[in-house]
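Visitor: this one's structure only:
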């Protein structure tokens, strides 16, 4: 008799493997199983003492001779020096049972595992395609008693076909597996009610759990029925699960679900249901599906069930959570009355739900928060002579900034502006802007920032919606609005008693509104978000220690005051004693100038949107000036970590910390923080980190139920950053700001899709609605569509986002499509419609392309089908030919020379991805501020004359720009 001692399926680490057997004869314990295990099956037969190995071998030989196509195989024997029910015995049995056959000439292997108590197991392993389960059962019966219990004396069927290639698995987004652990298989026992084996109950529990994990009512569940031979893998396609129905309706629905042939990929979860006997049958030696549930009912009524999963696709934590959900749902389906709704069946226990909420930061409270102006005054008292503010006009110390802000507050009081009043601010970036904002807060009022470049229509709307009586700005550049006074900052500084004016602010509360920032709205108009003082001071309390923010830091004010990133830049700096360098409009758009400013001012804390940073990286690669940035913070839009590769090549993460922060205006700028390392680039991480202290995160389904880690849903934010709501919009506030019935906590429904990981990290997966982020600005595409559709010449409109380069966010653009009403638009061309939109929309929301179409394509459900829209007519706004999708370069009256002119046109064509003529305007061809930087950077890399950003905007027609560059070249020639 042959003996065997080697371990062909070595365990990863038996010492640390979880003790999950719990009486199961075979359960994988973090073993690396070969792929061929999916093609093999096994039957494990207990042999009572005493065992006669010679008799077992003789009986198997006899049975083998009766099998057509089955060559005589030896009986291997393995001796285990422990009793049968010990961990060592189970490990040995597991090793033999999970070791597939590898020789096509011998499709069957028999092993006798003997124990020190005289008992044994007979393990039969075979190629599943060649040796059916019925063959294994008859071989086992013969080995036990010497009698073949098969019908008649027909030969046992053994086919000569080799196993077909295994069907690949579909990706499992919620599995969170580690690709480096592919083929590492773990097992977990399942506790199921006796009714689970019959009546489709287990299938119902699995289908319902899968539907909630994947966020879709229609699911596929893999299926293999060993009773039919155990050879063919099938798929059960469960139609839309209506959670308003009861368990009885669901089970009735499953009764009419028939197995179908497997498609090109197998689903995430599969079932293997065995018939009742005293043997242990393994339909495969490795999971047939990423998560495979085995279920068998023994003769005594016991249900023996387990789950096998591949850690390369399903993480142990997610597998544990999913299995616990199946157990819970199966138990409830077996006991719930038929009329109760499925929606009432929880996926997790209350204890598990509470643990998931704690994982997302729930329960972590901050200390006392205060007002912005008072915190600033505390800093000013500690560092009165330190430089607080720097712009192109000079510097202000903390004492000087405090005094000037007091003067503004006094001026507001002198004009009769009472505390709690909203005051508009429309100033270009500079020291005066910061003085005005701080002065408004000192007066106990809330500031409403408006970008200096907004069109008159948008400024008028904000003034009316916020009910502003006073705007601090330039009356020469602000629209005349009845009953609205526009005053310059200098006028406000003429008050006589600033101490009396700031008394209102000192008596104010941290709960008072600090600012109202307007964001894009789906109804066609922006909406104001009301944020109190305490939210901003809480943000600093949550981050200052971790980021080591202090008086040695130098920040930049790079972003518009109407963009909430500026809240972080201004108050993050001034409330921690830092020096704030105001970046002018043109410097912010000229990356070479901006890089030079960063170096000259020795900026240590830099905040950027990924779109803007993409351009800065290109300038940094060729710049000679050394930067002093120690903290680089990303926000405003999703970060593609690949853009950081050249930065890490020049700036070591050991002295420049890179942090990706996810946030929303309604939750006070930032919600999470994730330190990004070069390892994240390799992994392609989409993580935005953990919730800040005092903030909380939970991922929930459409019914507001908390989802377990791995499952994707809508990100809900709670805690210290949640805003008061939308100004003057109680219905919208009630819709987006909700109260958790379980905890009583107020939450903001972000509209962002995400998933929580078992370690508390959040993956950001995009938007659930029609909102997008472009160059850091939050944009509702429906607002743009509403403006276009409101044009009298337009009968219908559609708006989408296009992107030429998947890894260059600067190439993102807004593509719009319109259906013209020819009865009203006989003399209207496409450019007029776009010009009309510019009078209403801010520059960053104006479509880059506008294409006329005969009709908006619709889906079967009558919704716009954006996948069927034609390519955008990139040059439509320039040449009045909306149906032309590509332009052919034609000779102009003044053709470009063979050198410089031609090279510049080629650069424009490459970056705009369309043909360019000398009469074309860069911005009418779809250009934007970031693509301008692309052009200037490319010119510098080619050694062409340097052109400032301001000059580019002033010479945006190709012919003008070529003349400008030719002139610059001539001025530097000897």
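Guide: All right, it came through fine. Please read all numbers here as calculations on a predicted model, not as lab measurements.
Visitor: when you work out contacts or count neighbours from here on, use the C-alpha atoms and nothing else.
Guide: OK.
Visitor: what number of residues lie near the nearest residue to residue 329 once chain neighbours are set aside?
Guide: In space, and not counting its chain neighbours, residue 329 is closest to residue 205: 5.3 Å by CA to CA, 6 or more residues apart in numbering. By other CA atoms under 10 Å, the residues close to residue 205 number 25.
Visitor: equivalent analysis for residue 907, please.
Guide: Taking other CA under 10 Å as the criterion, the count of residues near residue 907 is 17.
Visitor: let me see the contact set for it.
Guide: 935, 938, 939 (CA atoms under 8 Å, 6 or more residues apart in numbering).
Visitor: pull out the buried members of these.
Guide: 935, 938, 939 (16 or more other CA atoms under 10 Å).
Visitor: adding secondary structure and distance to residue 825, write the residues you listed out as TSV.
Guide: Formatted as TSV, the buried ones among the contacts of residue 907 follow (DSSP: H, G, I helix; E, B strand; the rest coil; distance: CA to CA, whole Å):
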residue	secondary structure	distance to residue 825
935	helix	37
938	helix	41
939	helix	42
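Visitor: now tabulate these in JSON lines and tack on distance to residue 274.
Guide: Output for these, formatted as JSON lines (distance: CA to CA, whole Å):
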{"residue": "935", "distance to residue 274": "67"}
{"residue": "938", "distance to residue 274": "67"}
{"residue": "939", "distance to residue 274": "71"}
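Visitor: ok, those residues vs residue 731, which is closest?
Guide: For the buried ones among the contacts of residue 907, the minimum distance to residue 731 (CA to CA) is 46.0 Å, reached by residue 935.
Visitor: centre of the chain to the longest helix seen in the chain, how far?
Guide: Longest helix in the chain, counting residues (DSSP state H): helix 316-335. Centroid separation for helix 316-335 versus its chain: 26 Å, with CA atoms, centre = their mean, to the nearest Å.
Visitor: then this one, side by side with the first:
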């Protein structure tokens, strides 16, 4: 940047050619005004880039003039009260982020079950659903769901009634969800692996009178006022599916479709209520761009209590595709899942980046023909570097890779960006532009719109914004706000982002204590609140660490507690056991360490950097060196090989009496252990057997039995 005082009798040039790739030469006139020229090297900068730069400078200059005029009239005005952009630019920025867009499909709001019925009428004999036991055509799926709807009606379920669904992943789960919608109700999915107290809280909070279960041995805990109804009973109701009253009320697209519970900072999960029209809008916004249709084969890989499943189930069935339901244990066995993809010819695959990292590793070993044509990432931030080996084996012209940003409160997805090898080289953090019908803007902590390039909180508007938090009007009012500029209803995401001049969005992480581990959205304050409920705990803090930087599989939750009784030693194992009765396994801390006090920053917040190294292993037991006495019976080549695999994956010395999960193990590391064992030629073990034999000594004995 070169500044010069202008003279009427001469014209000064800073140089004959740009000495720098970009040179700005400014001249100040006698009247105090400025004019400037921009010199640039066309071998370095494209003219369009320089045009954008100059336009940004011009806008900044205009804004400085506006601010100067304002402060001249009101000298006491605080700079924090000065808007970053004027009204005209604010409108342009909002339109840049998708507000008032008209290029999206203009279709009336519709119900999920109505769209499905139309697809079933058009493709009655096409296969809709596949699981380990067989398959269902669209006609069969529709008829079974109608019978479930009739059975629910006989139980008193009416339009707007919420019905719990407590089922494993198989065809019956999809039948039940569709049946609830056909009855006019809203389904509330409850993961069968949730602890009893969390199940009870969801039932109470959602005012559930009925929960659909597998049978009498479903594992559903007794909950007062809630009737567990076996799916088999609903499928053979006394009331005929076509009887008057069952379907006489067609319902509305504005009716609630489902309630999914997410982690909450109060120590209890919060229910997000999403209407039918949102799901229909999501499919309208993506079907043409992604080429979704009857030739596609999808997988239902994720829990129905995770909103990614909404996209998997209805994205497939409402476009006429074939949905392959992946059982719980196959989803945890990456080799088995890889074979399932090949066997069924899966064309549309949805994955969290954490889960995909394991699948990509297996793909590199197998080097088989992958039928996937569309790979969609969601649920957590994507580090594009994981895609380098993938693109080396799979051309982006054969398999489109799409990164999508979204939140449960905005109906799964908000933006989409097709990832290319160039993005991998640039380490792009872009999640793309808003879907047609959605909008994004970046704002400061007072809600004012920020210009492109400035980082702030991501606000989401448009067709995907959820209706409310169930039974929490105050939280709803804080997070779902009205835009004073457009009058639209927006959701404050709590995510940090940056808008680009082309309307694409960078995702820069979270603004609060919320994190994502293996696709699960977690409020660390919820974990802290649960720990503080224990009378022995006076203070608590929870943090997330990657034991191997950049490796999502190594992510774990470390918790710290301070004794409530002047430093007296607490039973950390008991406290963790109590917490596991309330928190699902993915939220239960891997370690719990007692400390004298929580270190604080100058602002009075926990100073994570000053927390001590956690006590890993048996709660409260200090680490110790492995000795001969720790070795299992028959220790030698096989035992040492297994312990070596565990030690490498857990990044610590493992002893025979160590429990894999108490050492910080998780589902992704289980996959890694089993994969490395296969590579070394050790006997195969299924994930189910691993979970049942998670102590090193037990596991070694199991491997020895398999080898013999």
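Guide: Noted; the coordinates are in hand. Please read all numbers here as calculations on a predicted model, not as lab measurements.
Visitor: TM-score for this pair?
Guide: Overlay of the two chains. TM-score (TM-score structural alignment, normalised by the length of the second structure): 0.94; 694 aligned residues with a CA RMSD of 2.3 Å.
Visitor: sorry, back to before: for the residue nearest to residue 329 of the first structure, which residues are in contact?
Guide: So residue 205 of the first structure contacts 326, 327, 329, 330, 333 (CA under 8 Å, 6+ apart).
Visitor: please pull up the equivalent of the second one in the second structure.
Guide: Matched to the second structure by TM-score structural alignment, residue 327 of the first structure sits across from residue 62.
Visitor: just to revisit the earlier point, and the residue nearest to residue 329 of the first structure, what helix or strand is that in?
Guide: helix 201-214 (DSSP states H and E).
Visitor: what is the corresponding segment of the second structure for that helix?
Guide: Using TM-score structural alignment, helix 201-214 of the first structure lines up with nothing in the second structure.
Visitor: next helix or strand past that helix?
Guide: Following helix 201-214 of the first structure in sequence, per DSSP H and E, is strand 219-224.
Visitor: what angle do that following strand and helix 201-214 make?
Guide: 140 degrees (axes from the mean of the first three to the mean of the last three CA atoms, to 10 degrees).
Visitor: after strand 219-224 of the first structure comes which helix or strand?
Guide: Using DSSP H and E, the helix or strand that follows strand 219-224 of the first structure in sequence is strand 234-238.
Visitor: what's the helix or strand following that following strand in contact with?
Guide: Counting by DSSP H and E, the next helix or strand C-terminal to strand 234-238 of the first structure is helix 247-255. Applying CA under 8 Å, 6+ apart, the external contacts of helix 247-255 of the first structure come out as 199-201, 203-204, 238, 241, 333, 336-342.
Visitor: tell me who's in contact with the most centrally placed residue in the second structure.
Guide: With distances taken as CA atoms, centre = their mean, residue 379 lies nearest the centre of the second structure, 2.0 Å away. Listed by CA under 8 Å, 6+ apart, the contact set of residue 379 of the second structure reads 308, 352, 405, 406, 407, 516, 519, 520, 521.
Visitor: what does residue 482 of the second structure align to in the first structure?
Guide: Using TM-score structural alignment, residue 482 of the second structure sits opposite residue 739 in the first structure.
Visitor: what of residue 679 of the second structure?
Guide: Counting by TM-score structural alignment, residue 679 of the second structure lines up with residue 941 in the first structure.
Visitor: how far does stretch 562-577 of the second structure stretch from start to finish?
Guide: Stretch 562-577 of the second structure has an end-to-end distance of 17 Å (criterion: CA to CA, to the nearest Å).
Visitor: the aligned residue in the first structure for residue 578 of the second structure sits in which helix or strand?
Guide: Counting by TM-score structural alignment, residue 578 of the second structure corresponds to residue 836 in the first structure. In this structure, residue 836 of the first structure is located in helix 830-838 according to DSSP H and E.
Visitor: tell me the helix or strand right after that helix.
Guide: Next along from helix 830-838 of the first structure, by DSSP H and E: strand 849-852.
Visitor: who are the packing partners of that following strand?
Guide: In terms of contacts (3 or more CA pairs under 8 Å, 6 or more residues apart in numbering; DSSP states H and E), strand 849-852 of the first structure is packed against strand 812-820, helix 830-838, helix 876-879.
Visitor: now those in CSV, with distance to residue 298 of the first structure and mean neighbour count?
Guide: Converted to CSV, those look like this (distance: least, CA to CA, whole Å; neighbours: other CA atoms under 10 Å):
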stretch, distance to residue 298 of the first structure, mean neighbour count
strand 812-820, 61, 23
helix 830-838, 73, 18
helix 876-879, 73, 21
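Visitor: of all these, which one is nearest residue 483 of the first structure?
Guide: Nearest of those to residue 483 of the first structure, taken as CA to CA: helix 830-838 at 25.7 Å.
Visitor: quick one: that closest one to strand 812-820, angle?
Guide: 120 degrees.
Visitor: to which residue of the second structure is residue 762 of the first structure aligned?
Guide: Using TM-score structural alignment, residue 762 of the first structure pairs with residue 505 in the second structure.
Visitor: and for that match, nearest residue in space, chain neighbours not counted?
Guide: residue 499 (4.6 Å).
Visitor: run through the residues that contact residue 560 of the second structure.
Guide: Shown in contact with residue 560 of the second structure (CA under 8 Å, 6+ apart): 540, 541, 542, 592, 593, 594, 595, 614.
Visitor: what's the distance between the third one and residue 112 of the second structure?
Guide: So the one you mean is residue 542 of the second structure. From residue 542 of the second structure to residue 112 of the second structure the distance is 40 Å (CA to CA).
Visitor: returning to that earlier point: closest to residue 878 of the first structure among the contacts of residue 205 of the first structure?
Guide: For the contacts of residue 205 of the first structure, the nearest to residue 878 of the first structure is residue 326 (60.1 Å; CA to CA).
Visitor: the helices in the stretch 551-700 of the second structure, which residues?
Guide: Ranges of helices in the stretch 551-700 of the second structure, per DSSP state H, counting those that start in this stretch, are 572-580, 637-650, 667-679, 687-692, 696-707.
Visitor: same question for the stretch 601-750 of the first structure.
Guide: Using DSSP H, counting those that start in this stretch, helices in the stretch 601-750 of the first structure cover 610-622, 645-650, 678-683, 730-736.
Visitor: the second one aligns to what range in the second structure?
Guide: I take that to be helix 645-650 of the first structure. The aligned range for helix 645-650 of the first structure is 388-393, by TM-score structural alignment.
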